[in-house]
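Engineer: Just a sequence and a predicted model for now, questions to come.
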Amino acid sequence: MILLGKLKKGEKGRILHISSIDHLVRRRLLDLGITEGSEVCLKCVMPFGGPIMVESCGQCIGIRRKEAIQIEVERL
């Protein structure tokens, strides 16, 4: 288990738990198709503590780093 915010660029992972993040952010991720069991690939990490870009189901999504470090993933 590792945190989504700790993956390196190009690494893939499977979402294990998103229950620890804020319910509004969780709802938004669920609406975008990021659920527990989804596979994601880290595409880009913005500098100076900015957001990260992940790809899931063919779409890229920006997630704040403070939320990304609360999402548990399993490396693939």
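Structural biologist: Perfect, I can see it now.

Engineer: From here on, just use CA atoms for contacts and neighbour counts.
Structural biologist: Fine.

Engineer: Touching, Ser19 and Arg26? I think so.
Structural biologist: Yes - using C-alpha atoms under 8 Å, Ser19 makes contact with Arg26 at a distance of 7.3 Å.

Engineer: quick one, which of these two is more surrounded?
Structural biologist: Counted by other C-alpha atoms under 10 Å, Ser19 and Arg26 do not tie: Arg26 has more neighbours, with 18 against 12.

Engineer: Pretty sure that one sits in a helix.
Structural biologist: Yes - Arg26 sits within a helix when classified using DSSP: H, G, I helix; E, B strand; the rest coil.

Engineer: second one coming, line it up with the first:
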Amino acid sequence: MVLSELGRGEKAKIVDLSNIDQMVKRRLLDFGIMEGIEVQLKQRMPFKGPFMLDYCGQCLGIRHQEAARIEIKRV
């Protein structure tokens, strides 16, 4: 399953980040988003807009294209 399939308010554990661009992966790692952590989807914007994720009290926006490449497991 990928992050773009997650519903609003659902929590998931990041399983694999290897399919995303290295620059984006580095940026996510700078924010503490790595394999094994749990995130919650706060908001999805319409028309394949950005996803707003909550992680440890931080709100982080990522593009739909990147969310479709991040593998997750629902919690």
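Structural biologist: Yes, it's here. In this text, all values refer to a predicted model and were calculated from it rather than measured experimentally.

Engineer: TM-score for the pair, please.
Structural biologist: In this superposition the chains share a TM-score of 0.98, using TM-score structural alignment, normalised by the length of structure 2; 75 aligned residues with a C-alpha RMSD of 0.5 Å.

Engineer: Mind listing what's buried along stretch 60-71 of structure 1?
Structural biologist: Going by neighbour count (16 or more other C-alpha atoms under 10 Å), the buried part of stretch 60-71 of structure 1 is Cys60, Ile61, Gly62, Ile63, Arg65, Glu67, Ala68, Ile69, Gln70, Ile71.

Engineer: ranges for the helices of structure 1?
Structural biologist: Per DSSP state H, structure 1 carries helices over the ranges 23-31, 65-68.

Engineer: I'd like to know how far Leu41 of structure 2 sits from Phe51 of structure 2.
Structural biologist: Distance, Leu41 of structure 2 to Phe51 of structure 2, using C-alpha to C-alpha, to the nearest Å: 7 Å.

Engineer: Likewise for Ile62 of structure 2?
Structural biologist: 5 Å.

Engineer: again with Val24 of structure 2
Structural biologist: Separation of Val24 of structure 2 from Phe51 of structure 2 (C-alpha to C-alpha): 14 Å.

Engineer: Neighbour count for the two, which is higher?
Structural biologist: Legend: neighbour count by other C-alpha under 10 Å for Val24 of structure 2 and Phe51, higher for Phe51 (25 against 13).
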